[in-house]
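1. Have a look at this prediction, sequence included:
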Amino acid sequence: MMRAPPTLLLLVVLAGALAGGGGVEAALLKAHFYRHSCPVAETVVRDIVQASVAANPAALPARLLRLFFHDCFVRGCDASLLIDSTAGSTAEKDAAPNRSLGGFEIVDTAKAVLEAVPPGVVSCADIVALAARDAVSFQLGRDLWDVQLGRRDGVVSRASEALSDIPSPSDNFTTLEANFASKGLDVKDLVILSGAHTIGVGHCNLFSSRLFSSTTTGAVAPATDPTLNAAYAAQLRAACGSPSNNATTVPMDPESPARFDSHYYVNLKLGRGLFRSDAALLADRRAAGLIHALTKEGHFLKEFKNAVRKMGRVGVLTGDQGEIRRNCRVVNS
């Protein structure tokens, strides 16, 4: 068989990356990127994340996965979410959608260790990507997806961009589809990545409009969004108490809130999707058509690993773009 010329092979690789929504830069990501420059990188992150998750298994997997998602949806997967605000600039992490995020300290710990062996090599963006995978995979006892590495860190972080780019729990399907498409992600990716809501919690004020309505006198009365199961709505009203309650949280998956499984889709079919954006998936024929197959756990886990890897290539910086931040919270001076 005639061997393809190297230039042709490179074009094929680049075309594959572009088709996956990652662009030319994503083609430079690869497995075991730090094999020679920092061989312990992946082990250090895994050990720190797993020790933390073992101490808080109910909360940390969802927090670290959400951190990765929110980072990738603003400026791409460049760790711009980790940058602290300054006197002259409000950063992404202080935008309203990000104020309830957690897990920053775990990334900081991993970065501090890796800066010693050796400094300036492992990016904050890659640590976020690894931490999400390692946290979600802990309970499964195996890696749910492989992480390609080689991301570099961004140097710009704006709260205004987080407000405009991060999907809202109240979004309808049209808005969600357009948001994901702007990141090179399609309807299938939208449906599968929404399955991450099988773990974690939601604050009552983010879905209270589905539970309460205002009367003509201004008082608040019970109500039920017609797309929401009535019995489930009653449970949520009892837990939340009032539409302004932003302190109380409820599990996004009422059946198995700490297990990364396919129950999210089972709940959707029963009218128990917590957010309006969850229920919106049933409003589109294409999205609704994907949900039945995803109720099978093996199918969901297989599809999720493909979708989250694709998300991890969104807008990445590679080569000599960006920088390797010495401190994930501060741009290098």
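-> That came in fine, so what should we check first?

2. C-alpha only now, for contacts and for neighbours.
-> Noted.

3. could you say which helix or strand contains residue 9?
-> Element membership for residue 9, per DSSP states H and E: helix 6-19.

4. which parts of stretch 290-303 are buried?
-> The neighbour-count check on stretch 290-303 (16 or more other C-alpha atoms under 10 Å) flags 290, 291, 294, 295, 300, 301, 303 as buried.

5. Counting by contacts, list what the helix or strand harbouring the first one packs against.
-> Spelled out, it's residue 290. In this assignment (DSSP H and E), residue 290 forms part of helix 285-294. Using 3 or more C-alpha pairs under 8 Å, 6 or more residues apart in numbering; DSSP states H and E, the elements in contact with helix 285-294 are helix 187-194, helix 263-269, helix 297-311.

6. Which one, of those, ends up nearest to residue 130?
-> helix 297-311 (11.1 Å; C-alpha to C-alpha).

7. what packs against the closest one?
-> helix 187-194, helix 285-294.

8. Can you tell me which of the ones you listed is packed in deepest?
-> Counting by mean count of other C-alpha atoms under 10 Å, helix 187-194 has the highest mean neighbour count of the helices and strands packed on helix 297-311, with a mean of 20.

9. what angle separates that one from helix 285-294?
-> Helix 187-194 and helix 285-294 are oriented at 50 degrees to each other (axes from the mean of the first three to the mean of the last three C-alpha atoms, to 10 degrees).

10. residues making contact with helix 187-194?
-> Residues outside helix 187-194 that contact it (C-alpha atoms under 8 Å, 6 or more residues apart in numbering) are 176-177, 180, 278, 281, 286-287, 290-291, 300, 303-304, 307-308.

11. Now with 6 Å, please.
-> Contacts of helix 187-194 with the rest of the structure, by C-alpha atoms under 6 Å, 6 or more residues apart in numbering, involve 304, 307.

12. Tell me the first helix or strand C-terminal of that helix.
-> Scanning forward in sequence from helix 187-194 by DSSP H and E, the next helix or strand is strand 201-203.

13. next helix or strand past that following strand?
-> strand 212-214.

14. which other helices and strands contact that following strand?
-> Here strand 212-214 touches strand 220-222, going by 3 or more C-alpha pairs under 6 Å, 6 or more residues apart in numbering; DSSP states H and E.

15. hang on, isn't residue 249 packed against residue 236?
-> No: when contacts are counted by C-alpha atoms under 6 Å, residue 249 is not listed as touching residue 236 (9.8 Å).

16. count of residues packed around residue 9?
-> Using other C-alpha atoms under 10 Å, residue 9 has 12 other residues around it.

17. Relative to residue 15, how far out is it?
-> For residue 9, the distance to residue 15 equals 10 Å [C-alpha to C-alpha, to the nearest Å].

18. Against that first model, consider the following:
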Amino acid sequence: MVWGVFVAGMYTQAYVRADVGFVVGEALKAISRESRFHRVIADVIRWHKMYPDDWKRTWFEIQRKWSHEKECPDRAFDPFNIEASLNAAYIVLGLLYRQGDFGKTIDIATRAGQDSDCNSSNTGGILGYENIPNYWKCGLYRVENRNFDYVDMSLHEVCEASYDHALQMIATHRGRITDDSAEIVYQRVIPVKLEQSFENLFPKEKISHRWPFEEQNIDQEHREYRIEFEGNGIVISGNAVKKSMTFPIAIFGYMFCGWKLTEQISLPIQSLIRKTDIYWNYRLPEGKHTIKIEAMDHLYKNKITND
């Protein structure tokens, strides 16, 4: 949520001033100073002042201090982080170091890594459509009326909908709309409520490919999976896969914590709605635990795997 508040704040401030330093600073006022997110972005601003001609040094400082990941179980202990604050840092990195140059801005935001597609697109959007050189727009007309994959909307329709939403928001907040212009009432930035995720939670151990069955599966022959661990949270990664052309919509099973049935799990087989985690629980009491997954009766020609 905080990432959305910050990026939306930069978009709104971009209507008022072209100075990217102002845009970033004003948008950051919407984020609580006590939050990790605020500290990350404040560091990027500070490092930019320390190394104004060396974006790679600032990128290095971001990596050294903030690139650790604890939210994504598959990437714990790896040099990988796609959570919101780091991606926002890369957006700010591109904006501050190229001061309005569209091509160089998206170049830095892309080269920073991680979610490099959305980061570069957000930097470009903040700079504004009129500031996009024709070099970057020359092929748009050929695809702007083609629907995106999996949805019934084209780029042109998305832009029209976004424009309509913007006009509605301006009118809702006491702005004035004429035939050829819109006046926006400038509002003082108010920080949102402090919300922190995964406080006092740190990864302890990552166990890969240790299912106690042949091919690491829960299937018709091996109907349960059990693991013992010590801590206060666990994530079991995996998914349901089909073994024939006829298969149900989902595979179901039971999840036990100790001897207590905690929930029934559902694992959709279709790729568009599949789950990549079989089970997660970050609110266990500190101590030793036994987790057991037990399959229900209709695993015929299907299996649960963590391959």
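-> Good, I have the coordinates. The structure displayed is predicted, hence computed values, not measured ones.

19. TM-score them against each other, please.
-> Superposed pair, TM-score by TM-score structural alignment, normalised by the length of the second structure: 0.23. Supporting alignment: 116 aligned residues with a C-alpha RMSD of 6.1 Å.

20. rewinding a little: closest to residue 135 of the first structure out of the buried residues of stretch 290-303 of the first structure?
-> Lowest distance from residue 135 of the first structure to these (C-alpha to C-alpha) belongs to residue 301, with 14.8 Å.

21. For residue 217 of the second structure, list the residues it contacts.
-> For residue 217 of the second structure, the contacting residues are 304, 305, by C-alpha under 6 Å, 6+ apart.

22. One more pass at 7 Å, please.
-> 303, 304, 305 (C-alpha atoms under 7 Å, 6 or more residues apart in numbering).

23. Just confirm residue 256 of the second structure is within a strand.
-> Yes: with DSSP: H, G, I helix; E, B strand; the rest coil as the criterion, residue 256 of the second structure is located in a strand.

24. Please report the distance of it from residue 172 of the second structure.
-> Using C-alpha to C-alpha, residue 256 of the second structure is found at 50 Å from residue 172 of the second structure.

25. export the helices and strands packed on helix 285-294 of the first structure to JSON lines and tack on distance to residue 107 of the first structure?
-> JSON lines is the format used below for these (distance: least, C-alpha to C-alpha, whole Å):
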{"stretch": "helix 187-194", "distance to residue 107 of the first structure": "22"}
{"stretch": "helix 263-269", "distance to residue 107 of the first structure": "28"}
{"stretch": "helix 297-311", "distance to residue 107 of the first structure": "19"}
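
26. between these, which gets nearest to residue 42 of the first structure?
-> The closest approach between residue 42 of the first structure and any of those, judged by C-alpha to C-alpha, belongs to helix 297-311 at 16.5 Å.

27. A helix includes residue 63 of the second structure, no?
-> Yes: under three-state DSSP, residue 63 of the second structure falls within a helix.

28. Next one: it from residue 40 of the second structure, what distance?
-> Per C-alpha to C-alpha, residue 63 of the second structure is found 11 Å from residue 40 of the second structure.

29. do residue 162 of the second structure as well
-> Between residue 162 of the second structure and residue 40 of the second structure the computed distance is 30 Å (C-alpha to C-alpha).

30. which of these two has more neighbours?
-> Between residue 162 of the second structure and residue 40, residue 40 has the larger neighbour count (other C-alpha under 10 Å), namely 18 against 12.

31. picking up where we left off before, in the helix holding residue 9 of the first structure, which residues are buried?
-> Buried residues in helix 6-19 of the first structure, defined by neighbour count with 16+ other C-alpha under 10 Å: 14, 16, 17, 18.

32. ok, longest helix in the second structure?
-> Longest helix in the second structure by number of residues, with DSSP state H as the criterion: helix 155-172.

33. Which strands or helices does the helix or strand just after that one pack on?
-> Next helix or strand after helix 155-172 of the second structure toward the C-terminus (DSSP H and E): strand 176-177. Strand 176-177 of the second structure sits against strand 182-183, with contacts defined as 3 or more C-alpha pairs under 7 Å, 6 or more residues apart in numbering; DSSP states H and E.

34. nearest to residue 118 of the second structure, of the contacts of residue 217 of the second structure?
-> Using C-alpha to C-alpha, residue 305 comes nearest to residue 118 of the second structure of the contacts of residue 217 of the second structure, at 30.8 Å.

35. do you know how far that closest one is from residue 242 of the second structure?
-> Going from residue 305 of the second structure to residue 242 of the second structure by C-alpha to C-alpha gives 10 Å.

36. give me every residue that touches the nearest residue to residue 41 of the second structure once chain neighbours are set aside.
-> Residue nearest to residue 41 of the second structure in three dimensions, not counting chain neighbours: residue 89, with 5.7 Å by C-alpha to C-alpha, 6 or more residues apart in numbering. Residues near residue 89 of the second structure by C-alpha under 7 Å, 6+ apart: 40, 41, 44.

37. Residue 89 of the second structure falls within a helix, correct?
-> Yes: counting by three-state DSSP, residue 89 of the second structure is located in a helix.

38. I'd like the distance from it to residue 39 of the second structure, if you could.
-> Distance from residue 89 of the second structure to residue 39 of the second structure, counting by C-alpha to C-alpha: 10 Å.

39. just so I have it, where are all the helices in the stretch 51-200 of the second structure?
-> When assigned using DSSP state H, counting those that start in this stretch, the helices of the stretch 51-200 of the second structure occupy the ranges 55-66, 84-98, 102-111, 116-127, 134-137, 155-172.

40. Looking at these, which one is packed in the most?
-> Mean neighbour count (mean count of other C-alpha under 10 Å) peaks for helix 84-98 among the helices of the stretch 51-200 of the second structure, with a mean of 24.

41. re the thing from before, got the helices and strands packed on helix 297-311 of the first structure as CSV, with distance to residue 214 of the first structure columns?
-> As requested, these are exported to CSV (distance: least, C-alpha to C-alpha, whole Å):
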stretch, distance to residue 214 of the first structure
helix 187-194, 30
helix 285-294, 31
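
42. right, so of those helices, which gets closest to residue 47 of the first structure?
-> helix 187-194 (25.6 Å).

43. Taking helix 297-311 as reference, get the angle to that closest one.
-> Helix 187-194 of the first structure runs at 110 degrees relative to helix 297-311, counting by the same axes, to 10 degrees.

44. Quick one: closest of the helices and strands packed on helix 297-311 of the first structure to residue 220 of the first structure.
-> Per C-alpha to C-alpha, nearest to residue 220 of the first structure of those: helix 187-194, 30.5 Å.

45. and residue 264 of the second structure, how many neighbours does it have?
-> Count around residue 264 of the second structure with other C-alpha under 10 Å applied: 14.

46. Then the one 4 residues further on?
-> Counted with other C-alpha under 10 Å, the burial measure for residue 268 of the second structure works out to 19 neighbours.
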